[in-house]
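Colleague: Okay, structure incoming, though there's no sequence with it:
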């Protein structure tokens, strides 16, 4: 006997409407336990995980990154783990001979990746996807200095509660998050949050970008706690520069 959609709606079908597993950055649902919270998070115990300490760097002929960004940041959401800007279609990164479209960018404080052991107070992740669903993340390190124009615009409507979404009155550009010098490190890794999916192309910009201390503090005040996953073993992976 088939159960109708209406019946599921009225009586509640736990399989169809199960909530995603809860995870945190500390405690019993913290990073050390992510892989054991649910089989869906099994890759969190994988051998090609992110973030990492970028060290033992290998010189390589890395192709210049080609950014084709439009003004497309349309809304800001507090998902309980970070503050994320959702981006309209049309902005791309050319990588490995194919376009990767910018879908969103978000932040971690302190930085998740370390550069030869150095931590930064804030790190931005610009997340891109190609037509195959493969991901490329451009990581930008931020250091205290002058206020960043994109964050000045975004932080005017900083959502303070998990689940809160604010639409921007005017779209914002991710271009001002990028450093003037586009030299970068490259390695193969994963998402830094569950389900920790591997096969992600990581591109970490060498030059940090300035943000004001007030902008850093505003983000930290909304998060209420550090939202960085500890660095993971390289397990023989090469970090190219």
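Modeller: Cool, the structure landed. Here the structure is a predicted model, which means the values were calculated and not measured. Numbers count the residues shown, from 1 in each chain.
Colleague: C-alpha from now on. contacts and neighbour counts both.
Modeller: Fine.
Colleague: Counting residues, which helix of the protein comes out longest?
Modeller: Criterion DSSP state H: the longest helix present in the chain is helix 213-223.
Colleague: In terms of secondary structure, what does it contact?
Modeller: Applying 3 or more Cα pairs under 8 Å, 6 or more residues apart in numbering; DSSP states H and E, we find helix 213-223 packed against no helix or strand.
Colleague: From residue 127, how far out is the nearest residue to residue 54 once chain neighbours are set aside?
Modeller: Among residues not flanking residue 54 along the chain, residue 115 sits closest, at 4.9 Å (Cα to Cα, 6 or more residues apart in numbering). From residue 115 over to residue 127 the distance is 20 Å, taken as Cα to Cα, to the nearest Å.
Colleague: Take this one as well and set it beside the first:
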């Protein structure tokens, strides 16, 4: 299969759609506008309440073991970071790709959640990065990369710094933000923020990277605790790596 040449327009539209919810002020992560109420806040958010393929889920409920190759072709790119209030997001132009089941998706943006949204037997990790990709038809594939407390990640620090100071002329090596081993849990789910649109190809990488306690604390300070609780699997096929 030839690699799609994603246009700047396609990526721009995807970025706008994926960030609209984070910029909206009608919902939050607690109280009367928290996750349990999202579906009642606006008609456009109804899927948050009625959808049967919602994310995140507890990945210990994986029901099939399969080794389905997932690969990325990432490079060093200019860093453009925005603090959207509910998350920290870095946006990217064309040129970085994820390939899964023979389909190629272009990287549009990465954003962060503290703690991780997908759980493992109810347990979370302190930080997760969601790399959002889009194909030429507008389908979304998300690669979730977990972080555990440990050594500092220099490339992750660039995002922390940029979220506070917005420096110019900074580049980031995206390969340092994904593990070499990309064996992943895979299933069909949704966006984890309103409007909770379904049809998202989820890949949650089994092997975590490390981030320092200071880096994790910095993300929490910048964006708060922003993890949606897990939702029912509802009989979906959930693939676990071999």
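Modeller: Noted; the coordinates are in hand. Nothing here was measured: the structure is a model prediction, and the numbers come from that model.
Colleague: Mind telling me the TM-score for this superposition?
Modeller: Once superposed, chain against chain, the TM-score is 0.85 (TM-score structural alignment, normalised by the length of structure 1); 217 aligned residues with a Cα RMSD of 1.7 Å.
Colleague: what's near enough to touch the residue nearest to residue 54 of structure 1?
Modeller: Taking Cα atoms under 8 Å, 6 or more residues apart in numbering, we find residue 115 of structure 1 in contact with 53, 54, 55.
Colleague: Show me what it lines up with in structure 2.
Modeller: By TM-score structural alignment, residue 115 of structure 1 lines up with residue 120 in structure 2.
Colleague: repeat for residue 83 of structure 1
Modeller: Counting by TM-score structural alignment, residue 83 of structure 1 lines up with residue 88 in structure 2.
Colleague: Check the burial of residue 62 of structure 2 by counting its neighbours.
Modeller: 18 (other Cα atoms under 10 Å).
Colleague: ok, now which ones touch it?
Modeller: 185, 237, 238, 239, 240.
Colleague: Now it: closest residue in space that isn't a chain neighbour?
Modeller: Excluding the flanking residues, the one nearest residue 62 of structure 2 by Cα to Cα, 6+ apart is residue 238, at 4.6 Å.
Colleague: Where do the strands of structure 2 begin and end?
Modeller: Secondary structure of structure 2 (DSSP state E): strands located at 64-65, 70-73, 76-78, 81-83, 88-91, 97-100, 103-113, 127-134, 140-149, 171-173, 184-190, 198-205, 209-211, 239-240.
Colleague: Mean per-residue distance, the first one versus structure 1.
Modeller: Using mean Cα distance after the TM-score superposition for structure 1, strand 64-65 of structure 2 ends up 3.6 Å from its aligned counterpart in structure 1, as a mean over the superposed pairs.
Colleague: on that earlier part again, I figured the residue nearest to residue 62 of structure 2 was touching residue 64, is that so?
Modeller: Yes. If you go by Cα atoms under 8 Å, residue 238 of structure 2 and residue 64 touch, sitting 6.2 Å apart.
Colleague: Show me which of the two is the more surrounded one.
Modeller: It is residue 238, of residue 238 of structure 2 and residue 64, that has more neighbours when counted by other Cα under 10 Å, with 21 against 13.
Colleague: And that one, how far from residue 232 of structure 2?
Modeller: Relative to residue 232 of structure 2, and taking Cα to Cα, residue 238 of structure 2 is found at 12 Å.
Colleague: Tell me which residue of structure 2 lines up with residue 144 of structure 1.
Modeller: Per TM-score structural alignment, residue 144 of structure 1 is aligned with residue 149.
Colleague: which helix is the longest one in structure 2?
Modeller: helix 8-23.
Colleague: Report the distance from it to the chain centre.
Modeller: Here the centre of helix 8-23 of structure 2 is set off from its chain's centre by 14 Å, with Cα atoms, centre = their mean, to the nearest Å.
Colleague: cool, and stretch 147-160 of structure 1?
Modeller: The chain centre lies 17 Å from the centre of stretch 147-160 of structure 1; the measure is Cα atoms, centre = their mean.
Colleague: check contacts around the spatially most central residue of structure 2.
Modeller: Residue closest to the average C-alpha location in structure 2 (Cα atoms, centre = their mean): residue 130, at 1.8 Å. Applying Cα under 8 Å, 6+ apart, we find residue 130 of structure 2 in contact with 110, 111, 112, 142, 143, 144, 145.
Colleague: possible to save those residues as TSV with neighbour count and distance to residue 155 of structure 2?
Modeller: Below are those laid out as TSV (neighbours: other Cα atoms under 10 Å; distance: Cα to Cα, whole Å):
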residue	neighbour count	distance to residue 155 of structure 2
110	20	13
111	21	14
112	25	14
142	25	20
143	25	18
144	26	17
145	24	14
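Colleague: Residue 220 of structure 2: which of these is nearest?
Modeller: Using Cα to Cα, residue 112 comes nearest to residue 220 of structure 2 of the contacts of residue 130 of structure 2, at 9.8 Å.
Colleague: quick one on the thing from earlier: which of the contacts of residue 115 of structure 1 are buried?
Modeller: For those, a burial check counting by 16 or more other Cα atoms under 10 Å picks out 53, 54.
Colleague: Just the ones of the contacts of residue 115 of structure 1 in helices?
Modeller: Per DSSP H, those never map to helices.
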